[in-house]
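Peer 1: Below is the sequence, then the predicted model.
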Amino acid sequence: MVVVDSETATVLRVKGLLEFRCQLDSTDEQLVRNVISRTFETLRSQVKSESCVLAVSDSPVIIWPNKDAYATPEEITPSTLCEDMHQWIQADEQESSGKKSSKKKSKKSSVASVINLRLMTEVTKPGPLSAPILTKTVLKSHFVSVTLPLDCVVCTGRSDTIKDACEQLIEALTHQLCEMEKVTLQNMKGMTLLVPEPVHFLLPEPKGLVTVVYPVGVPDSQLVAQRKELHQQFELPDDRPYFRRANAYHFPNEPYKDGYLRNPHLALTHPTLDNGKVYLVQGIYSYHHYMQDRVDDNGWGCAYRSLQTICSWFQQQGYVELPVPTHKEIQQALVDVGDKQASFVGSRQWIGSIEVQAVLSHLLGLTSKILFVRELSWRPKAENWPTTSSLKELQS
């Protein structure tokens, strides 16, 4: 979900592909840069042109943002409120009927819903018919063709109309193309261009949702300087990562590619405790349990699954890039540190807290402490709780 302030009603997300094509007739770096900049300017003009179209996903609604927000069906006008577009988004059972939904979003909700739009372009243009003219030119040149993945997000207020939203969306798309141009020029190597890719991050309140453009193929380890600048720009602490790709915001209704559940505790009823307090984990983790991944670990895989869940938290917070280890990888790690014999790999032997601690240290480089609880009323002293000092080294 996208958590927003009380003034935000709907989040509009527009995605689309633009073809970046240019011909480089020279290897001179400055001339190449000029051609690239002119091509991006052409794309910005295309977004601002009357041929630009926004189609609302799962609905019959189509909007021409640069034609005074003209839209179809005719019931939708430029003065229609953005949140009223929810009525036209079809549920599965409505797809065949084409009728608008009778559901309306609660105006008292503190969670903004997301409306997805597709960026499209009209391919037919009115004009006089003319005979084609063919020319032939022989020269050596380098032709560049890249597909740019645009992905913009705009938060609209409760009183914002479709016309207001169109102005914001076109401005956001234009700005993103400027950022893509900057990233392309910064990472250009000779005649080779890296594709710029927008990534969304949900920062602590009141900063909210922000978008950063990264070059595809450049690992996070080579983007440390850029991330440090972003931390300073948004006045964020340096004891945890915020702008690694693993920190990317996951929008509602988008299934996770790995198929694992995320944060199932949020859907559970909190236990009632006498003289107790419930503490919840911060951040996102994937839930690993018996019989997943086509591994029959019923009766012996408890600590393996707990360890995988812990590792997933560090991965999805951006502290580490290592994938969640499999049972065999966990067993091999224990062999590598000298805790187990080689025959342990591939076995069905269970492990405990000591082994979990050893694997966290060996694979993730984490220092941990095992606390022994003698009785239910006992509480560990404050100095025994884990600190973030060991995580600072992982953040950069």
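Peer 2: Sure thing, it's come through. Numbering: from 1, shown residues only.

Peer 1: CA atoms for contacts and neighbours, from now on please.
Peer 2: Will do.

Peer 1: any idea how far Pro386 is from Leu366?
Peer 2: 11 Å (Cα to Cα, to the nearest Å).

Peer 1: typo on my end, it should be Pro60
Peer 2: For Pro60, the distance to Pro386 - Cα to Cα - is 53 Å.

Peer 1: And for Ala303?
Peer 2: Using Cα to Cα, Ala303 is found at 20 Å from Pro386.

Peer 1: what about the longest helix in the protein?
Peer 2: helix 162-186 (DSSP state H).

Peer 1: Which one of Leu366 and Pro386 is surrounded by more residues?
Peer 2: Ranked by neighbour count (other Cα atoms under 10 Å), Leu366 and Pro386 place Leu366 first, with 15 against 11.

Peer 1: Touching, that one and Lys392? I think so.
Peer 2: No: between Leu366 and Lys392 there is no contact under Cα atoms under 8 Å: 11.2 Å.

Peer 1: can you tell me how far the closest residue to His86 other than its chain neighbours sits from Glu83?
Peer 2: Distances taken as Cα to Cα, 6 or more residues apart in numbering put Lys104 closest to His86, at 6.8 Å, once the chain neighbours are dropped. Separation of Lys104 from Glu83 (Cα to Cα): 9 Å.

Peer 1: Look at those two and report which has more neighbours.
Peer 2: Neighbour totals were compared for Lys104 and Glu83, and Glu83 leads with 27 against 11 (other Cα under 10 Å).

Peer 1: ok, now which ones touch the more buried one?
Peer 2: 9-10, 105, 158 (Cα atoms under 8 Å, 6 or more residues apart in numbering).

Peer 1: Quick one: end-to-end distance for stretch 346-360.
Peer 2: First-to-last residue span, stretch 346-360, Cα to Cα: 19 Å.

Peer 1: circling back: in a strand, the residue nearest to His86, correct?
Peer 2: No: looking at Lys104 with DSSP: H, G, I helix; E, B strand; the rest coil, it is coil, so not inside a strand.

Peer 1: Quick check: it vs Val61, distance?
Peer 2: Using Cα to Cα, Lys104 is found at 17 Å from Val61.

Peer 1: Okay, helices next: where are they in the stretch 251-396 of the chain?
Peer 2: 302-316, 327-336, 353-364, 389-395 (DSSP state H, counting those that start in this stretch).

Peer 1: try this one next to it:
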Amino acid sequence: MVHTEDSSLVFRLRGVLDLSCHLDSSNEKQGQAAISRSFQTLRSRVSSESLAFSLCNSPVLLWPNKGFRSTAENLAEGAPCRDLHQYIEAEDGGSRKTSKKKEKKDAGPTVVNLKLLLEVTESGDSGAPSLSTVTKAQHCARMPVCVDCVFSASGHDTLGRVCAGLVGALCSQLSDMEEAVLKYRKGTSLLVPQPFHFRLPEPPGLLVTVVYPAGVPDSQLLTAREELHQKYGLPSDRPCFRRANAFHFPDEAYKDGYLRNPHAHLTPPSVEDAKLYVVKGVYSYHHYMQDRVDDNGWGCAYRSLQTICSWFQQQGYTDRAVPTHTEIQQALVDVGDKEPPFVGSRQWIGSIEVQAVLNQLLGVTSKILFVSRGSELASKGRELANHFETMGTPIMIGGGVLAHTILGVAWSEISGQIRFLILDPHYTGGEDLQTVTDKGWCGWKGPEFWDQNAYYNLCLPQTPKTV
């Protein structure tokens, strides 16, 4: 059995540094030099002996630049970094080592959080203060620099290596921040640099940190993203480096309360010679009775549409928030599909309306697949597998008065056997992952799940070609 502490570890270091500099608005070169000097001062401080790391939820302090020193007697420079786990307390007061055992089905690294600290220099005989006279008007710029660095390691790597890696990542990030501040500076106005972490598909698990200026929308950072795609050999047909694509650390809760990717916690079905074709990326599970809206009995297609919209939002294709029922209804009125009284009603919608709303609100086109009888869905494995392999978006399927979301298929090209990965919007309970997966609200279903005699329309959203 492989222990948690020997698995992939990500050390995450966060903290706030105070940057200040005097800018002469009449001299561009001097202003740039002043900014660079201020960042160099910060790099010098984090390379000095005053730098310390505080292990979160623990009394342990580490000094990486003091020949390595720690407050724990057993944490020497050559100790394996996994030894830090025994000092971390879970939020319920128990040991982190035992409290996380049950959750290991989650894909993702084990995160070790550290806080950046700087020792305050004590007053003493460090030299007399110096005075200088400035005759020109100058602008004093001050801003907090929020650093957020990561370093990946195995449990066997030494503490010394990990700490040296974090110091290197910290200095490198400050240089990237300096570059971003200089590039987007306007006179004496400086934009705050913000770091984002992105997980690359190859090599698996590699985290790349990119610094973007606060306040500059993704639409104005296209050139920077194109350069990143080229640098890391990524395809240029889908976003990888937009802010919405940033890696979500497994130890952080989503603030909106929605469940993400409940299907990732399921065991794949046993179908001989079958391959899995599933949704790519992250979506939120939207279902009946959420958002203080009682749509039990009529809102299933609205909820399936919201799940699809959440996918486009969280993959960075759109900045638009997931639409409400009212906004969905208004969009259908705006395109001429419905009359004005439709807004505020409790009327159903179907796949054709979902297609129209996606196009109207997100600019997303969709293909419609018509199935005259539910029994024919079992023969649509090739079309569905191709969709998930090329597009990777959730599919809305409507038949009779019911709508569902298809998240994938397990399909055998040899035998034609198929299982459908279904996300059911008819669920009315709370955001309890175990209930959703154990009770089949998200689960693998056979062809008998569909009404064999009802007709079905499937809305297959297409991904725009963009970075």
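Peer 2: Everything's here; your move. From a predicted model like this one, the values you see are computed outputs, not experimental measurements.

Peer 1: where does the TM-score land?
Peer 2: The TM-score (TM-score structural alignment, normalised by the length of the first structure) is 0.89; 385 aligned residues with a Cα RMSD of 2.9 Å.

Peer 1: what about the longest helix of the first structure, how far off from the second structure?
Peer 2: Aligned to the second structure and superposed, helix 162-186 of the first structure gives a mean residue distance of 0.7 Å (mean Cα distance after the TM-score superposition for the first structure).

Peer 1: which residues are contacting that helix?
Peer 2: 14, 33, 36-37, 40, 43-44, 47-48, 65-66, 68-69, 77-82, 150, 152-154, 156, 193-198, 213-215.

Peer 1: before we move on, the earlier item: make CSV out of the helices of the stretch 251-396 of the first structure and add distance to Leu54 of the first structure.
Peer 2: Conversion of those to CSV gives the following (distance: least, Cα to Cα, whole Å):
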stretch, distance to Leu54 of the first structure
helix 302-316, 32
helix 327-336, 47
helix 353-364, 45
helix 389-395, 39
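
Peer 1: Could you export those helices as TSV, including distance to Val224 of the first structure and mean neighbour count?
Peer 2: TSV is the format used below for the helices of the stretch 251-396 of the first structure (distance: least, Cα to Cα, whole Å; neighbours: other Cα atoms under 10 Å):
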stretch	distance to Val224 of the first structure	mean neighbour count
helix 302-316	17	21
helix 327-336	29	20
helix 353-364	19	17
helix 389-395	9	15
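
Peer 1: which SS state does Gly116 of the first structure fall under?
Peer 2: You called it Gly, but residue 116 of the first structure is Asn. Going by three-state DSSP: Asn116 of the first structure is strand.

Peer 1: Now do the same for it: its match in the second structure.
Peer 2: Under the alignment by TM-score structural alignment, Asn116 of the first structure pairs with Asn113 in the second structure.

Peer 1: Need the residue in the first structure that's farthest from the chain's center.
Peer 2: If you look at how far each residue of the first structure sits from its centre, by Cα atoms, centre = their mean, the farthest one is Ala131, at 47.8 Å.

Peer 1: Shouldn't that residue be within a strand?
Peer 2: No: looking at Ala131 of the first structure with three-state DSSP, it is coil, so not inside a strand.

Peer 1: measure it to Glu122 of the first structure for me?
Peer 2: 22 Å.

Peer 1: and what of Gln315 of the first structure?
Peer 2: Distance of Gln315 of the first structure to Glu122 of the first structure, given as Cα to Cα: 42 Å.

Peer 1: which one in the second structure is aligned with Lys257 of the first structure?
Peer 2: By TM-score structural alignment, Lys257 of the first structure lines up with Lys255.

Peer 1: Could I get the full set of helices for the stretch 1-150 of the first structure?
Peer 2: 29-48.

Peer 1: circling back to that earlier point, and the helices of the stretch 251-396 of the first structure: which comes nearest Arg374 of the first structure?
Peer 2: Arg374 of the first structure sits nearest to helix 353-364 of all the helices of the stretch 251-396 of the first structure, at 16.2 Å, using Cα to Cα.

Peer 1: Neighbours of the nearest residue to Val123 of the first structure once chain neighbours are set aside, how many?
Peer 2: Among residues not flanking Val123 of the first structure along the chain, Ser51 sits closest, at 7.7 Å (Cα to Cα, 6+ apart). By the criterion of other Cα under 10 Å, Ser51 of the first structure has 17 neighbours.

Peer 1: Give me the distance between Ser51 of the first structure and Thr42 of the first structure.
Peer 2: On the measure of Cα to Cα, Ser51 of the first structure and Thr42 of the first structure end up 13 Å apart.

Peer 1: now do Glu205 of the first structure
Peer 2: Distance of Glu205 of the first structure to Thr42 of the first structure, given as Cα to Cα: 36 Å.

Peer 1: who has more neighbours, these two?
Peer 2: Per other Cα under 10 Å, whichever of Glu205 of the first structure and Thr42 has more neighbours is Thr42, with 13 against 10.

Peer 1: which residues touch stretch 380-393 of the first structure?
Peer 2: Under Cα under 8 Å, 6+ apart, the answer for stretch 380-393 of the first structure is 238-240, 319, 366-369, 371.

Peer 1: gap between that stretch and the chain center?
Peer 2: 29 Å (Cα atoms, centre = their mean, to the nearest Å).

Peer 1: Break down the stretch 51-200 of the second structure into its strands, ranges please.
Peer 2: Using DSSP state E, counting those that start in this stretch, the strands of the stretch 51-200 of the second structure run over 51-55, 61-63, 69-70, 110-118, 139-153, 193-199.

Peer 1: quick one: the second one to the first structure mean distance?
Peer 2: Read it as strand 61-63 of the second structure. Superposed on the first structure, strand 61-63 of the second structure shows a mean distance of 0.6 Å to its aligned residues (mean Cα distance after the TM-score superposition for the first structure).
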